[in-house]
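Trainee: Sequence plus predicted model, see below.
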Amino acid sequence: MSDRRAENPRRRVSSQGPALAAPLAGQECAAEARSAVAVVVGVASPALACSLESLVDGTEGLVFRGSAPTTDRLLACCMEAGDCIALVDPALGPQGLRAFMQLLRMMAAGVRVVVISDMHSPHMLREAIRWGASGFVEREAPPAEIRAALVAAARSQRYLSPRMAEDLADSFVLRELTPRESRALAVLTHGDCNKLISSLHPNWR
């Protein structure tokens, strides 16, 4: 009998294990949900919005908070979400990138903007960075690249694809060239050699 009595406490403890594990698991899930960074998607295309929603849902540390096909809806979602990431196409509104970024900053100060656009000239990249964008990706970028930009924004970092970063760096180099150097570089890109440049354009300054 003494052996059976000794076994009973162990049986009672083991039977309580699953009952205790369920609340703990629920608490962990709730904590993860609270720590996840909200993402609002602002694009006009329903198909693209759906793809981006799936991408956000499949990224650890991020939670999809809503999709906005208009500027007004985007602002409302960002204001409601508070500290969030807005993955947006500036073409959503007619204001242009600078005005668009200013409007977001004014109406939703806690938003971190990742621009997604087919328009990514060095000038547009500079404007986006100047007005506080956390990242810039192409609409046709692979999911891994878009995910990397969102994760960087969640960490309060900036992200540009290697190609965009190279284009941006090249644009700054070109801005430092003299007018003569810039014109010479333009001729070189058409296959002309240095000797031909000197002979054809002796008066360049």
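Mentor: All right, it came through fine. Given the structure is predicted, the values throughout are model-derived calculations rather than measurements.
Trainee: When you work out contacts or count neighbours from here on, use the C-alpha atoms and nothing else.
Mentor: Fine.
Trainee: in stretch 11-28, what counts as buried?
Mentor: Buried residues in stretch 11-28, counted by 16 or more other CA atoms under 10 Å: none are found.
Trainee: do stretch 148-155 as well
Mentor: Ala148, Ala149, Leu150, Val151, Ala152, Ala153, Ala154.
Trainee: now, which of those residues lie within helices?
Mentor: Ala148, Ala149, Leu150, Val151, Ala152, Ala153, Ala154 (DSSP state H).
Trainee: I'd guessed the second one sits against Ala133; true?
Mentor: No: counting by CA atoms under 8 Å, Ala149 stays clear of Ala133, with 10.9 Å between them.
Trainee: Next up, a structure to set beside the first:
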Amino acid sequence: MPAGNADLIRILVADDHPILREGVSAIISMQKDMEVAGEAATGLQAIALYEALRPDVVLMDLRMPEMNGVEAIEKIRAAHPDAHIIVLTTYSGDAKALEAMRAGAAGFLLKSSLRRELLDAIRAVHRGQRHLHPDVAQDIALHAIEDSLSPREVEVLQMIAGGHSNKQVAWKLGVAEETIKSNIKSIFGKLRVSDRTHAVTTAAKRGIIEL
């Protein structure tokens, strides 16, 4: 492990926006018990810097070039199961949070709440606890007992969001149009909606698909 002050929580900041990295680093630099160990602009850089620096906590953006945050979390946690990772994102959907948690993240923060929650989240995760933004935790609880969309249903809905008709979706996926209609009926039931537009907006809000 690289040399450093053993009393400090060493933090790796991974985000492709320089201004956000600078802002987070400025907040951390004012704390007596923390220091920024390094900064990464891509998922691949985050993995490489984790190996080189072995920070105590990683702040990981979900959307980055070369490799997204979830994939980077999976890679880091596969090699280092004890890695403490907090997701930073603009997306509050429960699906994104669950995806990150399943990959091994211990915390989920909205970028809009960094000033209020960042430091407490870092300290909590460093102690081995979890930290979820309250709105995200509530969304997860609300949808916990619902059936989740299958990978095929997500694929169908993503294509619908892109403006494709049932016939176009069927052609692209190499299945019958009736199969797509059946998929859509199932999607409506699981999302508790009654039309395509509402299905797309609901899924996007929850982070199931991206617009």
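Mentor: That came through, no problem. Computed from a prediction, not measured in an experiment: that's the story for all the values here.
Trainee: Mind picking the one among the buried residues of stretch 148-155 of structure 1 that's closest to Gly26 of structure 1?
Mentor: Ala154 (24.0 Å; CA to CA).
Trainee: tell me the average deviation of the helix or strand that Ile129 of structure 1 is a member of from structure 2 after fitting.
Mentor: Using DSSP states H and E, the element containing Ile129 of structure 1 is helix 122-130. If you overlay the two and look at helix 122-130 of structure 1, the average distance to its match in structure 2 is 1.3 Å (mean CA distance after the TM-score superposition for structure 1).
Trainee: so after that helix, what's the next helix or strand?
Mentor: strand 135-137.
Trainee: contacts for that following strand?
Mentor: If you take CA atoms under 8 Å, 6 or more residues apart in numbering as the criterion, strand 135-137 of structure 1 is touched by 113-117, 125, 128-129, 145-146, 149-150, 152-153, 158-161.
Trainee: Using PyMOL, define a selection of the buried residues within these.
Mentor: Applied in PyMOL, the following selects the buried portion of the contacts of strand 135-137 of structure 1 according to 16+ other CA under 10 Å:
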select buried, resi 113+114+115+116+117+125+128+145+146+149+150+152+153+158+159+160+161
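Trainee: and Val113 of structure 1, which of the three is it?
Mentor: Under DSSP: H, G, I helix; E, B strand; the rest coil, the three-state class of Val113 of structure 1 is strand.
Trainee: What's the match for it in structure 2?
Mentor: Matched across to structure 2, Val113 of structure 1 falls on Ile85, judged by TM-score structural alignment.
Trainee: and stretch 99-111 of structure 2, which residues are buried?
Mentor: Ala100, Met101, Ala103, Gly104, Ala105, Ala106, Gly107, Phe108, Leu109, Leu110, Lys111.
Trainee: No further queries at this time; thank you.
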